[in-house]
Structure formats: C-alpha cells, structure tokens
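Q: Task: produce atomic coordinates for the following.
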Amino acid sequence: MIPYGRQIISDDDIAAVAAILRSDFLTQGPVGPRFEQAVAERVGANHAVAVNSATSALHIACLALGLGPGDLLWTSPITFVASANCGRYCGADVDFVDIEPETFNICPSALAAKLEAAAWAGRLPKVIVAVHMCGQSPDMVRIADLARAHGVRLIEDASHAIGADFMGGPVGGCTYSDITVFSFHPVKIITTAEGGMALTNDPELAARMERLRSHGITREPDLMTHAPDGPWYYQQLELGWNYRMTEMQAALGLSQLGQLDAFVARRRELAARYDDALADLALRRPGRQAGACSAWHLYVIRLDDRTRHRGVFEALRAGGIGVNLHYIPVHLQPYYRELGFGSGDFPVAEDYYARAISIPLHAGLTDDEQSSVVDAISQALST
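A: Down below sits the predicted model:
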C-alpha cells in the first residue's frame, strides 16, 4: 500500500532523541526552548509556545484571546474537527463560513457577507480560525482586513502549512493574525511524533499561553499576589492544562526542522508532477491562491462525476493506493448536527466532500510510486 502520507525519520533524528534519553531532562529542559526559538526565527515570529498537539495550541490560543461562554468562533467546515472544537472547549458557540471551490479555504466573499449580516444582528464572532487547507494559505490580506474592520481576533490554523509562503513571507510570522498554529503530527511536513506550536508577536499572548500549557502556574514574582514564600514557591493564577511538549519531541522537531526546506521542495516537485500527469483526466486538480506558495501537505483531487466518488475511492484502495478523504464537513458530524447544523448549510463544502480524494503525497514518495498512483487513478476512472 502506498500511503497518502508518512513521516521520514533519519539517523540524525534518532540520534537527537537518543541523546535526550541519556540526558538529565526528559521534559522541561533546554531543548524545548531551543526548538521554539528555531521555529520562531524560521518564520519571523517574536514568540513561540510548544505544546503536545496542534489541538492544544488552538485551545490555549482561544483562551489567550479571551474566548469564553457567550462568545462565538467561526471557522471553515472543511478542516479537522479541532479547528472548531477549540471554541467549544472554551464554552463558546461555533459557526462556519463556506469555502472557495478551488482552494478549499474560507471564501473571503462569503466571510464579508456573513460579517456584515452578523454586525447588523449584533452577533459578531470574537475569533475567526482561518485554516490553511492542504498547506496553502487562504487570502489572509482580505481576511485580516475584514477581521480588523469588525474588531474580530484572528487565528491562523496553519497545521498543514509550516514551510509555506504567502505574499513573499513565511506562513507563521503572524503578519495578518494574532496567533498562528502549526502541527507536528507524523503525516505533517515535519514531525515531533505528536506536537504543536502557537506563534505570536504579542508578548502578553505568549506569556498567557505559556502559563496555560502548564497548569496556569507561574514562578515569576512580579505576577504573584504576594511575595514568594521562598525559592521553591509558585502560584496557580488561573485554570490551565498539562499541554507541555517533552524534550524528546522537541529534539526530534529541532532535527526535523533542519530538513524542512528539502521536505517542502520535494513535495512541491511532486505536486507539479501530479499537475502535469493528471491534466487530461476527468477530475479537478487543486487550485492556487494568488500570492500563496503551498507547503503541499495534501494533494486533493475532485472527481468531475460525483456519482463515482465512492467507487473510485474503493478501487484505488483495492489497488494498493492508500487514498484518504480530508475532510468530512465538520458541520455534518453528529456532535455539530445536535447543535443545529445540517445538510445544505454550506453547499460548497458539501459538494467538495462528494468529490474529494486525497492522493499520496509525502517527501518520501518516489517517482515510480507516483506513476503507479497516476496509473491507478486513470484506470479507476476509465472502468
């Protein structure tokens, strides 16, 4: 089976993790901060907060922005459920904005119309989570302008997009947002096994996220309610969580970060080869966002004939091609249906779901394997 995605672990990666196992610190040591600094420098952000998953990063990002009960978060329906669940963790309500059919990201025109209606109704979102689907930035210029005009805070869920660029700058620098989140899950561009990171240029947001990832505790005397009882003293200032990243994860991430350019270059090469090889088949290839250069976490095709969707998917799986589907529209999940969402609410997202297939794309995919994928797709569509 040719998988749709997989990690690449080098001997240097293994050595980096082994060195931690022989060291004094398995958690809360010096490597975590080094990894944070390296990622922040790579993308041009002032602060980075490493955590145990991108889901955790989204959660503390929402909390740092003050999202809570009675507030509203908007995001894309075509994303992993975590992009919406982070709002529910905070007790907020969640709604969605339909996608652009070609980029699979939030449609700025739909967002503008929905914000205008929400402003008229007096029910604007407090936070928008703008997903970088498949590794490609949405139109963050328009989205940021709209958010700013309505006083809405903005999180970039760039879980797919470390190594991507937008308008000539790296995704993650928070040029357009309050906070950007990366994922380091094994199928992402680089991995820490499980792990994530929140980046920001705001020192207060960074400090609060650092507390929230570690039980809401501080050891900073200036933040305490009274002078420390002694050098052992700490205070819990608010309810937090244990979302810390281990030293082993950070060491793996730091080693993987040195391979980021090579990984992204290979993914872009493979995506270009797919563009050429699939051009004459009865499907639609991924569209491009102006000003964006994708990191190509995923390559998603959409079938011209949606009635053949399941049959083609199953034929590819049966032929040893490990295709997948990213994603089931979040508003159609049973949990969100119980909150009042249903079929027909976001028709572009639902049409995408009826046609989309994620085909193999990862830096370890060989040219021969890619040719096998193309041949299998061609055969499945012709039968």
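Q: only C-alpha atoms for contact and neighbour calcs from this point on.
A: Will do.
Q: Which residues does stretch 291-298 contact?
A: 134-138, 160-168, 188-189, 264, 267-268, 271, 358-362 (Cα atoms under 8 Å, 6 or more residues apart in numbering).
Q: Another for comparison:
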Amino acid sequence: MANFIPYGRQSISVADVEAVCEALTSDFLTQGPIVGQFEQAVAQLSGCQFGVAANSATSALHVACLALGIGSEDIVWTTPNTFIASANCAVYCGAKVDFVDIDPQTYNLCTVQLAEKLMRAKTENRLPKVVIPVHFAGHPCDMRAIYELSKHYGFSVIEDASHAIGAKYKGTPVGNRYSDICIFSFHPVKVMTSAEGGMAVTNNEALADHMRLLINQGITKSKRDFDTRSPGDWYYEQQTLGFNYRMTELQAALGLSQLNRLDSFIKRRRELVQRYYQLLSGLPIQLPGEADYAYSSWHLFPIVLNEALTEQRAAIYQYLREHNIGTQVHYIPVHTQPFYKQMGFSWGQFPVAEEYYARTLSLPLFPELSDTDQEYVVQTLKDAIDKAFIL
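A: Below you'll find the model as predicted:
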C-alpha cells in the first residue's frame, strides 16, 4: 500500500528554506521590506498596479468588501460552490448574502443565471452592490460577461482567485482588467504558498490605500494622510477601525521564493491533468474540462461520479481513504451550512450546485505527485467503483 497521498500538498525547496531563514535572521520579522517586494511581484504577475498583502485570503476578501463600501444595507452575491470565506467576508460587513447557481461544465458561477437573477432583482429593487465570482479549482470564470453585466447593473466585482494564481482568462492573467479587486490565496494546498497568506491586487490606487489602511489597524504614518500637522517622525494616526491582518516577513519571503517556481508548478499540474484524462478514460465519471477562454492553474481535479453511483459516493470516498488516498469533497454548498440556513437558505434553492456536490470527489493533484502514485490513485478508484457496482 502506498504512503498517504493527500489531495494537495505544498512543495518546499532548499531555496524556500534559505529565503525564510534569511528573513528570520534579518532586522525585521514583520513590517519590513520583503512584504512590499512580494506585493510588487504579485501585482506585476497579475498585470495590476497595486498589491496589498494580508495574513490570509479571507482577510483580503474582508477588507476588499470594506474598501468597496459594503455595509449593513447592502447585498453581495457569490457562488454556493466555494469555501465559506467567499460569503462570510460580506457577512463580516453586516451585508446580506445571496448566491447564483453554477455552470454544470465549469462548476463556476453561471453567467446565464446571473443575468436572469439580475433582471429579477432590478424589478424588486434588490440588486447586489458587489458580486464575488470564484475561479473554482483554478478555472477562470467568464469574466468579460460578468464585467459587462456589472456595467449594466452598476455593481462592483471582486474576483475570488484563491485557487487561480497563474491562471489566465482570454490570454491575460486573472485579475487584470474585469474586476475592481482580485484576491489570491497562499494556503499550503494552493498552487503556491506563503504558509498562510493572501493578496489583493487592483488597478485602483484609492482602493489599494484603503485596504492597506484596514489591514494595518486603520493606522497610517504617511504625512499626506494626516488630519493635522505632524509634530515629528514618530507620529501616526488611526483614521478608521482596522484590523491586524498583516503578513509577516517570513511569509512574504516564502511567497517570493515560491513565485520563482510558479510556472513549473502549473506546468506539472497540467501534465498530471492530461495523464488523468488518459488514465480515467472509460470510467463512469465526468471529468473537469477547460473552456476555450481559460488557462487553468488546476488547483483541484474534481471528478463527478455518474448518477448511478450517487448513493455510493461515501463508500468510494471511504475506500480511497482506507487505501491512503486523501480524496476530498469541494465543496459542501455554502447555503446548506447551518449558519446560512439560519438566514433562510435551504436545500433545493441552487440545484446545479447541490447535484454537483452530491457526486463530486477531488483526486490528488500537486506538483510532487509522482506518475506511479497517480497510477495507484486511478487503479484504486477503479477498484472502488467496481466494488460500488457490486454492492
């Protein structure tokens, strides 16, 4: 039996360790120069002018909502097929949250359903102030369609690209032109890591300044921002209620080092995806695809079992786990969580996302997954499906 194979895992090199050790022995462990260097590097990668680092993507989503003026009178829409942070960030601001069902092919927020829901919302005077599309599994949403709807209906857009650093939409990096703010995650199972950490990128300087202020306790030391004349270089002002959402120098050093291998990470992920296509051919499953407008960074490889296997999904999951394969389910629809049920949501409201959830499993996908281990994953999945049909 193979050693445990997780669905995702970081790749840490000697250079990564050396970069963190160098930061650890420098004059600054936090609020030093490396965070700024990391911000500039990620902004440049995404084709944006400004980057704002945070201690997590969740924190970055929160301050992005606040920077766009989200408050208790506002409505924010996102997808039910995402991690809870994509919705929670709006709730933190006191806003009401709603969802748009997903496209059955990409598993992303469906632009057709978004357009239909916007038409209904306009007649009811319940249009969203912000829409948060999520690039699920690293596959970009149809951002131009969302952008055009945003201009027609007057809402702002936050791209939740937590899965999708290095991905491209119509040949350009995600976050480059069709949103107000774009968020990346550097959690260890993501495409690259800073241990924990997130980043907001934008082309709007005022939004960048506002997010940076919020991340740093609402404090500024910039004289141009002071309400009064500065009595000395020691002076600072708290200009709003902010948070301690700062990224450390150690995290930024790791992130900068990982950026050097981002292209190779994505190349290997895409190679493994092509192998999965070949190895899984003929099985009673639906494989994830890639739209003609998309270049996916392939954070996840979610398969969908055929309808006949719906009732056996738990058994297949357990079989894989018992054979040291760390499959996972991405995601339980947000609107079905107890917290959101308390807001009035229920099963049956977003049927495409619910049907996808009922039959999906994510197979291991990370750069250091060997061909041999991948073949073991596939053979074990075949065995699990054969056993499920016997049962």
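Q: What does the TM-score come to for these two?
A: With the length set by TM-score structural alignment, normalised by the length of structure 1, the two chains reach a TM-score of 0.99; 382 aligned residues with a Cα RMSD of 0.7 Å.
Q: Please indicate which of the contacts of stretch 291-298 of structure 1 are buried?
A: 134-138, 160-166, 188-189, 264, 267-268, 271, 358-362 (16 or more other Cα atoms under 10 Å).
Q: In helices only, show me those residues.
A: 264, 267-268, 271 (DSSP state H).
Q: now these as CSV including distance to residue 61 of structure 1?
A: Shown next, in CSV, are those (distance: Cα to Cα, whole Å):
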residue, distance to residue 61 of structure 1
264, 26
267, 29
268, 30
271, 32
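Q: quick check, nearest of these to residue 105 of structure 1?
A: The closest of those to residue 105 of structure 1 turns out to be residue 271 (Cα to Cα; 18.2 Å).
Q: Go ahead and confirm the closest one touches residue 299.
A: Yes. Counting by Cα atoms under 8 Å, residue 299 is a contact partner of residue 271 of structure 1 at 7.0 Å.
Q: mind checking what residue 10 of structure 2 lines up with in structure 1?
A: Alignment note: residue 10 of structure 2 maps to residue 7 in structure 1; criterion TM-score structural alignment.
Q: Residue 187 is in contact with that match, correct?
A: Yes. With contact defined as Cα under 8 Å, residue 7 of structure 1 and residue 187 form a contacting pair (5.6 Å).
Q: out of those two, which sits in the more crowded spot?
A: residue 187 (20 against 17; other Cα atoms under 10 Å).
Q: Looking at structure 2, name the residue matched to the more buried one.
A: In structure 2, residue 187 of structure 1 lands on residue 189 (TM-score structural alignment).
Q: List the contacts of its match.
A: Taking Cα under 8 Å, 6+ apart as the test, what residue 189 of structure 2 contacts is 8-10.
Q: Put together CSV for those, with distance to residue 67 of structure 2 and secondary structure on each row.
A: Below are the contacts of residue 189 of structure 2 laid out as CSV (distance: Cα to Cα, whole Å; DSSP: H, G, I helix; E, B strand; the rest coil):
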residue, distance to residue 67 of structure 2, secondary structure
8, 32, coil
9, 33, coil
10, 31, coil
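Q: Tell me how many other residues crowd residue 120 of structure 1.
A: Residues near residue 120 of structure 1, counting by other Cα under 10 Å: 10.
Q: And it, which helix or strand is it part of?
A: Secondary-structure assignment from DSSP states H and E places residue 120 of structure 1 in helix 108-121.
Q: contacts for that helix?
A: Applying Cα under 8 Å, 6+ apart, the set of residues contacting helix 108-121 of structure 1 is 97-99, 124-125, 139, 142-143, 146, 150.
Q: What range does it cover in structure 2?
A: Taking TM-score structural alignment, helix 108-121 of structure 1 hits residues 111-124 over in structure 2.
Q: Check stretch 236-244 of structure 1 too.
A: The aligned range for stretch 236-244 of structure 1 is 238-246, by TM-score structural alignment.
Q: what about the matching stretch, start to end distance?
A: Start-to-end span of stretch 238-246 of structure 2 (Cα to Cα, to the nearest Å) is 16 Å.
Q: Show me what counts as buried in that stretch.
A: 242, 245-246.
Q: same check, this time on stretch 171-184 of structure 2
A: 173-184.
Q: can you list these in a markdown table and add distance to residue 209 of structure 2?
A: Formatted as a markdown table, these follow (distance: Cα to Cα, whole Å):
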| residue | distance to residue 209 of structure 2 |
| --- | --- |
| 173 | 22 |
| 174 | 21 |
| 175 | 18 |
| 176 | 18 |
| 177 | 19 |
| 178 | 20 |
| 179 | 17 |
| 180 | 14 |
| 181 | 12 |
| 182 | 15 |
| 183 | 15 |
| 184 | 18 |
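Q: JSON lines for these, including distance to residue 350 of structure 2 and secondary structure?
A: Output for the buried residues of stretch 171-184 of structure 2, formatted as JSON lines (distance: Cα to Cα, whole Å; three-state DSSP):
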{"residue": "173", "distance to residue 350 of structure 2": "30", "secondary structure": "strand"}
{"residue": "174", "distance to residue 350 of structure 2": "26", "secondary structure": "coil"}
{"residue": "175", "distance to residue 350 of structure 2": "27", "secondary structure": "coil"}
{"residue": "176", "distance to residue 350 of structure 2": "30", "secondary structure": "coil"}
{"residue": "177", "distance to residue 350 of structure 2": "29", "secondary structure": "coil"}
{"residue": "178", "distance to residue 350 of structure 2": "26", "secondary structure": "coil"}
{"residue": "179", "distance to residue 350 of structure 2": "25", "secondary structure": "coil"}
{"residue": "180", "distance to residue 350 of structure 2": "27", "secondary structure": "coil"}
{"residue": "181", "distance to residue 350 of structure 2": "26", "secondary structure": "strand"}
{"residue": "182", "distance to residue 350 of structure 2": "25", "secondary structure": "strand"}
{"residue": "183", "distance to residue 350 of structure 2": "25", "secondary structure": "strand"}
{"residue": "184", "distance to residue 350 of structure 2": "26", "secondary structure": "strand"}
